[in-house]
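In: Requesting a structural model of the entry that follows:
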Amino acid sequence: MIGTSSNAIHFIIPVRHPDSVVDPASQALRIHQLVQSLKGQTSQNWRATFVVNPGQNLPELSSNFDLQYVDFPANTEARDAANYSEFSRAVDLDRGRRVFAALHRVATGSLVMPTDDDDLFHRDLVSFVESADWDGGWLIDKGYIWRSGSFFLGRMDSFHITCGSSMIFPLDSLLPEGSNEDLDEDFFLELGNHRTLLERLPEDSVIWKRIPFRAAIYRVGHGDSSLSRIRRDFPYRRAGQLNFTWLQSYKRRLKAKFIGHPSERIHSVLFTPRMKRAFLGAE
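Out: Below you'll find the predicted structure:
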């Protein structure tokens, strides 16, 4: 492990290959806002690792950040996917490989949070986890959804089912049992898909608690959002493709397993200056 002392949370932020990005300028702004969100934490007992290809455009980073360079190619499998299943598999595989590439940077005793590069966190997330007398994992099951540029946030009470930036793991639960040389694609696919990890929780040794406040924002509505690509290219009406009826059924099954059956309705709230300070730091 590169780290010598544990941190409350070590954020691992996989960034897709530059050639797989639709709008680099928009991506740069989103990454900048994520960096500001992390810098704005009320506790600085955290680290973050960006997993990037050489040449990635990044904002100025403080000493809490480091970089893990990788040589993974552009994700042409996702670009050329003919259906949802192919697209999802390609995205999960790339994300899982990038997350795994940075695990060796996490200090023993730290909690690990795989983080999408477009999401945001409440300024009290790290301080809450740091002050809790708890060695297990955490779920962010309440958060917000935000369409880029909107004046409103949507409250989500099934956040950890929808958003990949919602699970905080003990490091050991993400490490392989055997040699790294023996890892197959299934390992990386699971590591890259938080819903797969949720499904295997009963067989895992991790015990979970929930963050008791709305601790993160799931950003959608931009060109590099996976959700936007799914809705644009893989609509439910196309024969032979995984459709949103199935996705809604899948979501209901996970809700029944972890949080009962809360209302599907999302309530909107104004993204006030006070909330922007809480999630975006000092913009």
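
In: C-alpha from now on. contacts and neighbour counts both.
Out: Will do.

In: who's in contact with the helix or strand hosting L198?
Out: Using DSSP states H and E, L198 falls within helix 194-199. With contacts defined as C-alpha atoms under 8 Å, 6 or more residues apart in numbering, helix 194-199 is touched by I161, G164, M167, E190, L191, L254.

In: To compare with the earlier structure, here is another sequence to fold:
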Amino acid sequence: MLYFIVPLKSRAASHDWERVSRLCRRTLASLYQQTSPQFRIFLVCTDVPTGLASHARLEIVQENFPPPAPNKQAQIADKAAKVRRGLIAVRERGGGFVMGVDADDLVHHDLAALTAAQPQTNGWMIRSGYSYSEGSRWLECHNDFHLRCGSSHIIRLAPEELPDDLAGPAENCFVLRHGHHGIAAYLAGIGRPLGVVPFPGAIYVKMTGENNTGPDLSGIGLRATVSKVLRTRPVTPAIRKAFNLKPL
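Out: Below is the predicted model of the structure:
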């Protein structure tokens, strides 16, 4: 079983709750369209997104998390606490494959099929993926996606490797301790190397808003401009379908 953990910021911490809710609903719709039924979603939140309908694969884990202070460190800690709560839910169900998904990112519809076909694998990293600016007709391809985005690792975890309460520091759970920059190297170092998802596995959604006429190349040097042009691809109907990349 593949468990998607989706931590959602609170209404109090959001500048535009309606927009946050729309982004979250689109992310969940991306998860719902998995081609294998062997998955479950834990949406961990203080406030339930507006307009959210029930779904057989969705479980809302609602806790009264205190609103974080308006600084990056506090917001990271708030997100980590919600991921930890999701990991507790996975432990309660006996462990399995776990993937954290930011509440505005999108994933490929074959991830659950990949885990179902190889249940004894350590897991995978998403090395190939896309970044996307909301409203654009263009994507940027990345071959180091797992270093750019947190929605990038699938890890098989036994119950004893998962937290059983919200108390205690992140250091007590290696998934939280290492984060997406270091978790693959850590697992390789203890003899549990991750495989590589054999297709572009996720889209990191950015809100910078590139225009719709082409990739934004302003403000960067010639070498970076050429590199970005080579990585840029149009948003095709096939990509929209595979990731549920639809307008908000």
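
In: Show me which of the contacts of helix 194-199 of structure 1 is closest to L29 of structure 1.
Out: Distance to L29 of structure 1 across the contacts of helix 194-199 of structure 1 (C-alpha to C-alpha) is lowest for G164, with 19.7 Å.

In: what's the mean deviation for the helix or strand just after the helix holding L198 of structure 1 versus structure 2?
Out: Next along the chain after helix 194-199 of structure 1, taking DSSP H and E as the criterion, comes strand 208-210. Once fitted to structure 2, strand 208-210 of structure 1 is off its aligned match by 0.6 Å on average (mean C-alpha distance after the TM-score superposition for structure 1).

In: what span of structure 2 lines up against strand 208-210 of structure 1?
Out: Using TM-score structural alignment, strand 208-210 of structure 1 lines up with residues 194-196 of structure 2.

In: so where do the strands sit in the stretch 1-150 of structure 1?
Out: Counting by DSSP state E, counting those that start in this stretch, residue ranges of the strands within the stretch 1-150 of structure 1 are 9-14, 46-52, 65-69, 111-114, 120-121, 137-139, 143-147.

In: and the first one, what other elements does it pack with?
Out: Yep, that's strand 9-14 of structure 1 we're talking about. Contacts defined by 3 or more C-alpha pairs under 8 Å, 6 or more residues apart in numbering; DSSP states H and E place strand 9-14 of structure 1 against strand 46-52, helix 84-102, strand 111-114.

In: 10 Å instead, please
Out: When contacts are defined as 3 or more C-alpha pairs under 10 Å, 6 or more residues apart in numbering; DSSP states H and E, strand 9-14 of structure 1 packs onto helix 24-39, strand 46-52, strand 65-69, helix 84-102, strand 111-114, helix 125-131, strand 167-170.

In: One more: the shortest one?
Out: The criterion is 3+ C-alpha pairs under 10 Å, 6+ apart, and the helices and strands that strand 120-121 of structure 1 contacts are helix 24-39, strand 143-147, strand 216-220, helix 273-280.

In: In structure 2, what range does the helix or strand following the third one match?
Out: Taking DSSP H and E as the definition, the helix or strand that follows strand 216-220 of structure 1 towards the C-terminus is helix 226-233. Using TM-score structural alignment, none of the residues of structure 2 align to helix 226-233 of structure 1.

In: between helix 226-233 of structure 1 and helix 84-102, how big is the angle?
Out: Comparing the axes of helix 226-233 of structure 1 and helix 84-102 via axes from the mean of the first three to the mean of the last three C-alpha atoms, to 10 degrees yields an angle of 160 degrees.
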